[in-house]
Structure formats: structure tokens, C-alpha cells
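**Q** quick one, structure for this:
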Amino acid sequence: MRLVVARCQVDYAGRLTAHLPMATRVLMIKADGSVLVHSDGGSYKPLNWMSPPCTLREGVDDEGRREWTVTSPKTDDTLRITLEEVLHEAVHDLGVDPGLVKDGVEKHLQELLAEHPATLAEGLSLVRREFPTAIGPVDLMCRDAAGVSVAVEIKRRGEIDGVEQLTRYLQLLNRDPALTRRGPVQGIFAAQEIKPQARVLATDRGIACAVVDYDALRGLDDPTSRLF
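**A** Presented below is the predicted three-dimensional model:
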């Protein structure tokens, strides 16, 4: 990655035109060919940029100032950066990025709930994770204390789409005599947060809702430290 801190002016021409007057900014040229112009505000979003693939040509303008011309081979878009003063310039090889590892995603919730199914409902026990169906796997297939089959759909954030998904699974599972010997297959919609509309829809369809405390499942929640 090439990083340049400079007083610069930026002009973009393409589907629209945009102009950034002369000011101190950070210019980033990444190994993938992208070029980004950042200010000291605006969080992570650049003021202007060119997505890869693109070509950067360096030269000088009519006044003898350094000028970068960034063009895209796919479009007629052009980003022209005029550098009045370079305050810092460096090149760093960042190597291969291993990618973002998210904590608390649905897979982790599924693993933890598979180990502790009784946190969803008293007497619940695991039959199988990723229970196969013709329309996709059910996150957890369980049995309650009476031996009734219970399908569990797990989301990080519970919304209406998740309830619809579990509804389709239940319609299919309830056609299987092996699963309905002790009664119709029941459903539990589990999430760290369940939207009010999703809860209303689930309740209307006879689906139980369970809000999951991720830290408690991991053993990080200490009840003795609570005031209430």
C-alpha cells in the first residue's frame, strides 16, 4: 500500500462531476489498484475514490505541480489529483490479509446452543445440528421432555424473514410421520435480538421465541456482578 499525505485538489469526471478544493488529505493506493482520497473526518468513508481495476499515471500540470490521473478501463471515469505539497509518502507491503473473523455470528450461536439446548426451553435435548430437509438444513433438531420434535432456527438478529424460513421448515417437517409420532413438530425462533414484528408473527403461528444471551452461553456473564 502506498500512503501519501498531501495538500491536494481532486476533480472527478464521469457519470457526474465532483470537485474537492485544495486541502490536506490522505491518498491511499492499494495493491488491488484502487485509489482512495480521505480527510480527517467522515469515519471510514473516502471523499472520493476509484475502484479497481484502474490505471494511475503520474505527471505534472501546466503550473509544474505533480498531477495524478486515475482512469478506469471499463468506464470513461477520470479522477485527477493535483498535489501542491507532499507532507509524507511511504510504501508498505501488508502481505496477504487472513480476513475478518466475526465473533457472535450465527454459526457460533448454533454451536453454543447445541451444547446447551435447555437454555432455549426446559427439558430440551439435541437430536442433530444442521438437520437436513429438501429446502435446506434446520439449525437444530431437538426433542422436548415429552419426546416432541422441536425445530430451532437461529439468527443473530431475528426478523420476519427468519420466521418465514422456520415456518417453511415446519410445514415440511410435519409431513414426516417419524417426526410427528408424539405430536406436531414445534418451532423455536432463537436470536440475540428479536424484532417486535417478528415476535408478533412467530406468536401468531405458534412459534416460540427465545432471546439468546451470547456472553452467558460462553460463560462470560457473572450473575454475582449484577445489581439486579
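
**Q** contacts and neighbour counts: CA atoms only from here.
**A** OK.

**Q** give me the buried positions along whichever helix in the chain runs longest.
**A** Counting by DSSP state H, the longest helix found in the chain is helix 160-173. By neighbour count on 16 or more other CA atoms under 10 Å, the buried set for helix 160-173 is Ile160, Gly162, Val163, Leu166, Thr167, Tyr169, Leu170, Leu173.

**Q** now the angle between helix 160-173 and the helix or strand just after it, please.
**A** Toward the C-terminal end, the helix or strand that comes next after helix 160-173 (DSSP states H and E) is strand 186-194. With axes from the mean of the first three to the mean of the last three CA atoms, to 10 degrees as the basis, strand 186-194 and helix 160-173 are set at 170 degrees to each other.

**Q** tell me the buried residues in strand 186-194?
**A** By 16+ other CA under 10 Å, the buried positions in strand 186-194 come out as Gln186, Gly187, Ile188, Phe189, Ala190, Ala191, Gln192, Ile194.

**Q** what two of those are the furthest from one another?
**A** Pairwise distances across those (CA to CA) peak at 20.2 Å, for the pair Gln186 and Gln192.

**Q** turn the buried residues of helix 160-173 into JSON lines, including distance to Lys102.
**A** Listed next are the buried residues of helix 160-173 as JSON lines, based on distance: CA to CA, whole Å:
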{"residue": "Ile160", "distance to Lys102": "23"}
{"residue": "Gly162", "distance to Lys102": "20"}
{"residue": "Val163", "distance to Lys102": "24"}
{"residue": "Leu166", "distance to Lys102": "24"}
{"residue": "Thr167", "distance to Lys102": "28"}
{"residue": "Tyr169", "distance to Lys102": "27"}
{"residue": "Leu170", "distance to Lys102": "30"}
{"residue": "Leu173", "distance to Lys102": "32"}
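
**Q** Proceed likewise with the subsequent sequence, for comparison:
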Amino acid sequence: MRLLIARCTVDYVGRLSAHLPLAKRLVILKADGSVSIHADDRAYKPLNWMSPPCTLKEADGSWTVLNKAGEKLIITLEEVLHDSSHELGVDPGLIKDGVEAHLQELLADRMEVLGEGWTLIRREYPTAIGPVDILCRDASGATVAVEIKRRGEIDGVEQLTRYLELLNRDPLLAPVKGVFAAQEIKPQAKVLATDRGIGCVVLDYDGLRGIEDDKLRLF
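**A** Below is the predicted model:
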């Protein structure tokens, strides 16, 4: 990972155009090739970014980031305050809490509750950006990636979207569909998932444990 703090302007040239005037900003270049520009607010959200795969060309006083669609992110450096690189290695991914881990275990053992003929491929299916909770096949034989949360919010949908983008590059798996499963799914997360063609499932924890009705409510 490379961290750059600089007084800079930023111009995006693509389907639309956007300009960030001169100010101090943090620029993050990750090992996957992504570049994001941050201010000292907005929590984790960048002011602008370029998703991988993309290429970086450095010239005196500027960075030009180009993606496969031909869009450009041009960072013009007025003053560099900090520039450092750090090797982070492979991240083990988020460790789920007890309920999420148990939901994953229960669902993997009872794939039939997602649909008749559904079969498990593997729990914790490894990818370059972390393990997919459950990889399975539906009754038609299509590959499905299932992301499990105790509380389903937009971040979980974004996480599953990244997994799907990566899994669909594998010709042995593609096309891969997505299912977002949680005990509770926020309305905004449901809207985003639906817009991206991701199915939503509300999990009944007690039902999966055999305490109550074991049917899932499908949307």
C-alpha cells in the first residue's frame, strides 16, 4: 500500500467530469491497483476513486490513473507532504461473531432451506480479497455465493458485490449469482441488493436450530 499526503487538485475524465480544487488530501494506492482520494472527514468514504484493474502513470507533478474503460483520474500535485509504501501482506479477513459463524454452519448443513436441490460446494471459499461465507449450487446447477450477516446493511451488500465481481472472472464458476442472508436486512440494503440482482433472505436463527419453524422468508 502506498500513502501520499499532498496539496493537490483532482480531475475525473470519463462518462461525466468532476473536479476537486486545490486542498490537502490523502491518496491511497492499494496492491490491487485501486486508487482513492480522501479528505479528513466523510468517515471511510473517498472523495473520488478508481476501481481495479487500472494503471498508474507518474510524471513530474502529476499522477494519471487509467482504467480499462478509458476513464482517467488525474491528480496534479502542488506539494507532497508525505509519501510512503507499506507491505501489508494477505489479510485474513473479518472474523465473524458467534451468531454469524453459527448461522453459516447451520445453513451449510441445511442447504435445502434455500431451495430444493441446492447443494454446498464449500464454506469459507477462498478468494484474493477474503473468504466467501458459502459457495453453493442451485437446482439448475448455477453457482451461488452467499454472504451471511447477523444484521444486513449496505456494507454487506458491497462486500458481496466485490466477491461476485471476482468470482465471475473464473470461467469454471461463472456465471455466479449472489444471495445476501441475514437475521435482519435494512430497507436500504435490500434496495441496493435488488438493484444489483442479488437475492435477499431473512434467516430465522431459532428456526435453523430446530426451535421454531425452519422456513426462510425469501424476498
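
**Q** so how far is the longest helix of structure 1 off the chain centroid?
**A** Computed by CA atoms, centre = their mean, to the nearest Å, the chain-centroid distance of helix 160-173 of structure 1 equals 23 Å.

**Q** what of stretch 23-32 of structure 2?
**A** With CA atoms, centre = their mean, you get 18 Å for stretch 23-32 of structure 2.

**Q** same check, this time on stretch 82-98 of structure 1
**A** On CA atoms, centre = their mean, the centre of stretch 82-98 of structure 1 falls 28 Å from that of its chain.

**Q** and if you look at stretch 153-167 of structure 1?
**A** 16 Å.

**Q** what's the first-to-last distance across that stretch?
**A** With CA to CA, to the nearest Å as the measure, the first residue of stretch 153-167 of structure 1 is 10 Å from its last.

**Q** over to stretch 52-71 of structure 2?
**A** 12 Å.

**Q** would you check the span in structure 2 matched by stretch 216-225 of structure 1?
**A** Per TM-score structural alignment, stretch 216-225 of structure 1 has no counterpart in structure 2.

**Q** what's Arg143 of structure 1 aligned with over in structure 2?
**A** Mapped onto structure 2 by TM-score structural alignment, Arg143 of structure 1 lines up with nothing.

**Q** which residues touch Arg143 of structure 1?
**A** Applying CA atoms under 8 Å, 6 or more residues apart in numbering to Arg143 of structure 1 gives the contacts Leu124, Ser125, Leu126, Val127, Ser149, Val150.

**Q** which of these tops the neighbour count?
**A** For the contacts of Arg143 of structure 1, the largest number of neighbours (other CA atoms under 10 Å) sits with Ser149, at 27 neighbours.

**Q** ok, it to Leu217 of structure 1 distance?
**A** 23 Å.

**Q** swap in Gly41 of structure 1?
**A** Applying CA to CA to Gly41 of structure 1 and Leu217 of structure 1 gives a distance of 38 Å.

**Q** neighbour count: those two, which is higher?
**A** The residue with more neighbours, out of Gly41 of structure 1 and Leu217, is Leu217; 15 against 9, by other CA under 10 Å.

**Q** distance of the closest residue to the more buried one other than its chain neighbours relative to Ala216 of structure 1?
**A** Leaving aside its chain neighbours, Leu217 of structure 1 sits nearest to Leu112 (6.4 Å; criterion: CA to CA, 6 or more residues apart in numbering). Distance from Leu112 of structure 1 to Ala216 of structure 1, counting by CA to CA: 10 Å.

**Q** looking at these two, which one has more neighbours?
**A** It is Leu112, of Leu112 of structure 1 and Ala216, that has more neighbours when counted by other CA under 10 Å, with 14 against 11.

**Q** and Asp206 of structure 2, helix, strand or coil?
**A** Using DSSP: H, G, I helix; E, B strand; the rest coil, the structure places Asp206 of structure 2 in helix.

**Q** do Thr9 of structure 2 as well
**A** Of the three states, Thr9 of structure 2 takes strand under three-state DSSP.

**Q** state the helix or strand in which the closest residue to it other than its chain neighbours lies.
**A** Once flanking residues are discounted, Thr9 of structure 2 sits nearest to Leu22: 4.6 Å by CA to CA, 6+ apart. According to DSSP H and E, Leu22 of structure 2 maps onto strand 17-29.

**Q** ok, which stretches of structure 2 are helices?
**A** 98-109, 154-167, 187-195, 205-208.

**Q** next, count neighbours for Val37 of structure 1.
**A** Applying other CA under 10 Å, we find 21 residues neighbouring Val37 of structure 1.

**Q** map it onto structure 2.
**A** So Val37 of structure 1 corresponds to Ile37, using TM-score structural alignment.

**Q** quick one: contacts for Val144 of structure 2?
**A** So Val144 of structure 2 contacts Leu135, Cys136, Arg137, Asp138, Val176, Lys177, Gly178, Val179 (CA under 8 Å, 6+ apart).

**Q** which residues sit against stretch 160-170 of structure 1?
**A** Contact with stretch 160-170 of structure 1 is made by 133, 135, 138, 151-153, 155, 185-187, 189, 195, 197-198, 201-202, 205, as judged by CA under 8 Å, 6+ apart.

**Q** which ones among the residues you listed map onto strands?
**A** Using DSSP state E, Val138, Ala151, Val152, Glu153, Lys155, Gln186, Gly187, Phe189 are the members of these that sit in strands.

**Q** what's the closest of those to Val101 of structure 1?
**A** Of all those, Val101 of structure 1 sits closest to Lys155, with 17.5 Å by CA to CA.

**Q** so that closest one versus Gly99 of structure 1, what's the distance?
**A** Counting by CA to CA, the gap from Lys155 of structure 1 to Gly99 of structure 1 is 22 Å.
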